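*Asks:* predicted structure and sequence below. I'll ask about it afterward.
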Amino acid sequence: MPINVPKELPASDALKQEKIFVMDEDRARTQDIRPLNILILNLMPEKERTELQLLRLLGNTPLQVNISFLRTATHRPSHVSPHHLDNFYTTFEEAKNRRFDGLIITGAPIEHLDFEDVTYWDELTEIMDWAAANVTSTLHICWGAQAGLYYHYGVDKYELPEKYFGIYEHHISDPTVKLVHGFDDVFHAPHSRYTSVSREAIDANPDLTLLSVSEQGAPFIIMSGDGKNIMITGHMEYDAGTLAEEYERDHSRGVATAVPENYFPNDDVNREPPHRWRSHSHLLFSNWLNYYVYQATPFEWD
């Protein structure tokens, strides 16, 4: 949230030069406030777990947020009960006549497929087209980030030689950008994916800004110039134990996944991994909600 200061306070100029969000008394008196309406397109198989992870982060701000969950009509998930979907989820046909302040498109375990081979690709592109005119800002996560980069900006994914799996250090290119306000120069984030996107292709696109890369140089936080599309290639929403559960699940299926890098203490799978990215997860979501949704969305859409 912004700080409200007297209009002529000398410190306000210095704060503005540091890109700290300052609101003077005149604007504060005339600012209308209402709940934010956020739509979550949940493409993850274990929907109830993803709901909890995202709601935990969206609920940690002073803003009042109304949440709606969206599911695909062209694909019926098998890892969640029909009762849960029918009671708590809506379809795009039911939601498309509304406008939303923010949209979150989650990841999905379908990286091995070309985008056009995904059963709900046409539906997803229709949602992304609709969001351009009916959503203030969209946050894309992991596969959802790759889908957004491909559809909106022509940046394709490519297969990695092995699963990019673990907790990695990341660096910020410009700490004055509001999305990463408060971030440390180096911070940790989880990744779990078999594909990546080209840093060169992102750098070459004038509509995109690369805000953060991993220690290996992999793109992590990418933002469009207007802030309407924000792509996060990892999983900042993950709990401390999520990668451990993925590791165990892979091995139970006969997939020889390596131990997640920089995750278990001393690479001992019997030890509990620390949650080293929690604070930056909350910062990322609160910055997105404040600067790119709340401060940018109209009070009345019409």
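*Replies:* Yep, it's here.

*Asks:* going by C-alpha atoms from here, please, whenever you check contacts or count neighbours.
*Replies:* OK.

*Asks:* you'd agree Ala189 is in a strand?
*Replies:* Yes: counting by DSSP: H, G, I helix; E, B strand; the rest coil, Ala189 is part of a strand.

*Asks:* next one: it from Asp114, what distance?
*Replies:* 26 Å (C-alpha to C-alpha, to the nearest Å).

*Asks:* more neighbours: which of the two?
*Replies:* Ranked by neighbour count (other C-alpha atoms under 10 Å), Ala189 and Asp114 place Ala189 first, with 22 against 12.

*Asks:* need the contact list for the more buried one.
*Replies:* Neighbouring residues of Ala189 by C-alpha atoms under 8 Å, 6 or more residues apart in numbering: 167-170, 234-236, 276-277.

*Asks:* same question for His275.
*Replies:* By C-alpha under 8 Å, 6+ apart, the contact list for His275 reads 239-240.

*Asks:* for Met44, see how far away it is.
*Replies:* For His275, the distance to Met44 equals 21 Å [C-alpha to C-alpha].

*Asks:* residues in contact with Thr209?
*Replies:* Applying C-alpha under 8 Å, 6+ apart, the residues contacting Thr209 are 202-203, 222-225.

*Asks:* what's the separation between it and Thr195?
*Replies:* 20 Å.

*Asks:* re earlier: list only buried entries from the contacts of Thr209.
*Replies:* For these, a neighbour count by 16 or more other C-alpha atoms under 10 Å gives the buried set as 202, 222-224.

*Asks:* chain neighbours aside, what residue packs nearest to Glu46?
*Replies:* In space, and not counting its chain neighbours, Glu46 is closest to His79: 5.9 Å by C-alpha to C-alpha, 6 or more residues apart in numbering.

*Asks:* ok so, going back, of the contacts of Thr209, which belong to helices?
*Replies:* 202-203 (DSSP state H).

*Asks:* which of the contacts of Thr209 sits closest to Gly254?
*Replies:* Checking the contacts of Thr209 against Gly254 by C-alpha to C-alpha gives Ile222 as the nearest, at 34.2 Å.

*Asks:* ok, the closest residue to that closest one other than its chain neighbours - contacts?
*Replies:* Distance criterion C-alpha to C-alpha, 6+ apart; nearest residue to Ile222, sequence neighbours excluded, is Leu210 at 4.6 Å. The contact partners of Leu210, by C-alpha under 8 Å, 6+ apart, come to 173, 202-203, 219-223.

*Asks:* of all those, which comes closest to Val259?
*Replies:* Nearest member of these to Val259, counting by C-alpha to C-alpha, is Phe220, at 21.3 Å.

*Asks:* second one coming, line it up with the first:
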Amino acid sequence: MPIRIPDDLPARKTLESEGLYVMDSARAARQDIRPLEIGLLNLMPNKERTETQFARLIGATPLQVNLSLVRVTDHKSKNTSEDYLNSFYRTWEEVRGLKFDGFIITGAPIAHIPFEEVRYWPEMVEIMNWTRTNVHHTMFICWGAQAALHHFHNVRRYRMDHKAFGVFRHDIVNPRVPWLRGMSDRPMIPVSRYNDIDRTTLPERLDVLIDNQDIGLCMLEDRAGHAVFFLNHLEYDNRSLADEYERDVKAGLDTAPPVNLFPNGDPTREPENRWRSHAHLLFQNWINEIYQTTPYELEKIGE
């Protein structure tokens, strides 16, 4: 089945060129099934790139999905025009009365700022609390995961001596959970972060699902809270880490090339994607599990 996104969203052309079936509004209205309602709170500066990355993974599942793009109300984007946001995004205030089968909260390039000093932190707290009552299952990504672990579980993060940057093998700690069904024992996963989680502050209710003892925790689950926390970036495309590296070099930063990304470690060559299949598998598992467990009547979510 296809994904349904706004008819004029620029991501549509990219997805269609990749062979993904994107449903228009008229065809979606004739489908005699209830589509899954998935929301994406996009906190990244490059909205179009991020929404394309997630839509690519969500749209590859065999179920009809309505993808709603959401942004924080109390924030002006420096990198995306207000016309674009008004055309394709709804603010938090506009969706707070709705319910969703699944909801994704992305990362944000503000990991150096204490949570309570982030300008839209009060709204983030409202949104995170709202996911406990209006969302069947939530996936928190990168900074979004750090924020949720801090808010819900008082988990402490700390600044590492060096940036974890590259594509690293990780260990599947619990292959029996539905989210990791079919995963290889040691998948390659893109990593780009300065912060790590203090393991001594993890409460017992959190289960570690994917780990790397050298790079840090990757994925945790809060079963009671109907949420998973993914600290790295399976959603990244081929160029995400490479473009970040090039930006750092142009900015005069002493950033080493991302590990295990370029063939033979040569940054002049095109990156190799070693994680695409696991990215699709994770999101297909997530969508499938939501479909199997969410109430048929959307309004019953949270009861």
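*Replies:* All right, it came through fine. Source: prediction; values computed, not measured.

*Asks:* care to give me the TM-score?
*Replies:* With the length set by TM-score structural alignment, normalised by the length of structure 1, the two chains reach a TM-score of 0.86; 269 aligned residues with a C-alpha RMSD of 1.5 Å.

*Asks:* rewinding a little: Leu15 of structure 1: which of the contacts of Ala189 of structure 1 is nearest?
*Replies:* His170 (26.0 Å).

*Asks:* how about that closest one, what does it touch?
*Replies:* Contacts of His170 of structure 1 (C-alpha under 8 Å, 6+ apart): 186-189, 212-215, 220.

*Asks:* let's see that with 6 Å instead.
*Replies:* By C-alpha atoms under 6 Å, 6 or more residues apart in numbering, the residues touching His170 of structure 1 are 186-187, 213-215.

*Asks:* what lines up with it in structure 2?
*Replies:* Matched by TM-score structural alignment, His170 of structure 1 corresponds to His170 in structure 2.

*Asks:* do Glu261 of structure 1 as well
*Replies:* Using TM-score structural alignment as the criterion, the counterpart of Glu261 of structure 1 in structure 2 is Val259.

*Asks:* what sits closest to its match if chain neighbours are left out?
*Replies:* That would be Gly166: by C-alpha to C-alpha, 6+ apart, it lies 4.1 Å from Val259 of structure 2.

*Asks:* so that neighbour sits in a helix?
*Replies:* No: with three-state DSSP as the criterion, Gly166 of structure 2 is assigned strand and is not in a helix.

*Asks:* ok, now which ones touch it?
*Replies:* Here Gly166 of structure 2 is in contact with 190-191, 258-259 (criterion: C-alpha under 6 Å, 6+ apart).

*Asks:* just put those in TSV and tack on neighbour count.
*Replies:* Putting these into TSV (neighbours: other C-alpha atoms under 10 Å) gives the following:
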residue	neighbour count
Pro190	25
Val191	24
Pro258	23
Val259	15
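
*Asks:* considering the residues you listed, which are maintained in structure 1?
*Replies:* Retained in structure 1 (both residues aligned by TM-score structural alignment, their matches' C-alpha atoms under 6 Å) from the contacts of Gly166 of structure 2: 190-191, 258-259.

*Asks:* okay, stretch 69-88 of structure 2 sits on what stretch of structure 1?
*Replies:* By TM-score structural alignment, stretch 69-88 of structure 2 lines up with residues 69-88 in structure 1.

*Asks:* ok, and what's touching that stretch?
*Replies:* Here stretch 69-88 of structure 1 has contacts from 39-41, 45-46, 89-91, 120, using C-alpha under 6 Å, 6+ apart.

*Asks:* helices - which of those residues land there?
*Replies:* Using DSSP H, the subset of the contacts of stretch 69-88 of structure 1 located in helices is empty.

*Asks:* what ranges does the stretch 51-200 of structure 1 have for its helices?
*Replies:* Taking DSSP state H, counting those that start in this stretch to define them, one finds helices in the stretch 51-200 of structure 1 at 82-88, 92-95, 121-134, 143-153, 199-203.

*Asks:* buried ones in the longest one?
*Replies:* Along helix 121-134 of structure 1, the positions that meet the burial threshold by neighbour count (16+ other C-alpha under 10 Å) are 121, 123-124, 127-128, 131, 134.

*Asks:* run through who's touching it.
*Replies:* Here helix 121-134 of structure 1 has contacts from Arg99, using C-alpha under 6 Å, 6+ apart.

*Asks:* now with 10 Å?
*Replies:* With contact meaning C-alpha atoms under 10 Å, 6 or more residues apart in numbering, helix 121-134 of structure 1 is reached by 41, 72-75, 92-93, 95-103, 105, 114-116, 118, 120, 135, 137-138, 144, 147-148, 151-152, 228-229, 301.

*Asks:* are any of the residues you listed buried, and which?
*Replies:* 41, 72, 92, 99-103, 105, 115, 120, 135, 137-138, 144, 147-148, 151, 228-229.

*Asks:* show me the residues you listed that map onto strands.
*Replies:* Residues of those located in strands (DSSP state E): 41, 100-103, 105, 135, 137-138, 229.

*Asks:* save those residues as a markdown table, and put in distance to Thr30 of structure 1 too.
*Replies:* Putting those into a markdown table (distance: C-alpha to C-alpha, whole Å) gives the following:
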| residue | distance to Thr30 of structure 1 |
| --- | --- |
| Leu41 | 33 |
| Phe100 | 22 |
| Asp101 | 20 |
| Gly102 | 23 |
| Leu103 | 27 |
| Ile105 | 33 |
| Val135 | 24 |
| Ser137 | 23 |
| Thr138 | 27 |
| Asn229 | 28 |
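
*Asks:* which of those lies closest to Asp250 of structure 1?
*Replies:* Among these, Ile105 lies closest to Asp250 of structure 1 (C-alpha to C-alpha), at 24.2 Å.

*Asks:* can you pull the contacts of the closest one?
*Replies:* So Ile105 of structure 1 contacts 39-44, 70, 124, 127-128, 138-145, 147-148, 231 (C-alpha under 10 Å, 6+ apart).

*Asks:* next one: Arg90 of structure 2
*Replies:* 41, 68-73.

*Asks:* before we move on, what about Arg56 of structure 1?
*Replies:* When contacts are counted by C-alpha under 10 Å, 6+ apart, Arg56 of structure 1 is found next to 50, 237, 282.

*Asks:* number of nearby residues for Asp268 of structure 1?
*Replies:* What Asp268 of structure 1 shows, counting by other C-alpha under 10 Å, is a neighbour count of 11.

*Asks:* pretty sure it is touching Glu261, no?
*Replies:* No: between Asp268 of structure 1 and Glu261 there is no contact under C-alpha atoms under 10 Å: 11.1 Å.

*Asks:* ok, the residue nearest to Glu46 of structure 1 to Leu43 of structure 1 distance?
*Replies:* Relative to Leu43 of structure 1, and taking C-alpha to C-alpha, His79 of structure 1 is found at 11 Å.
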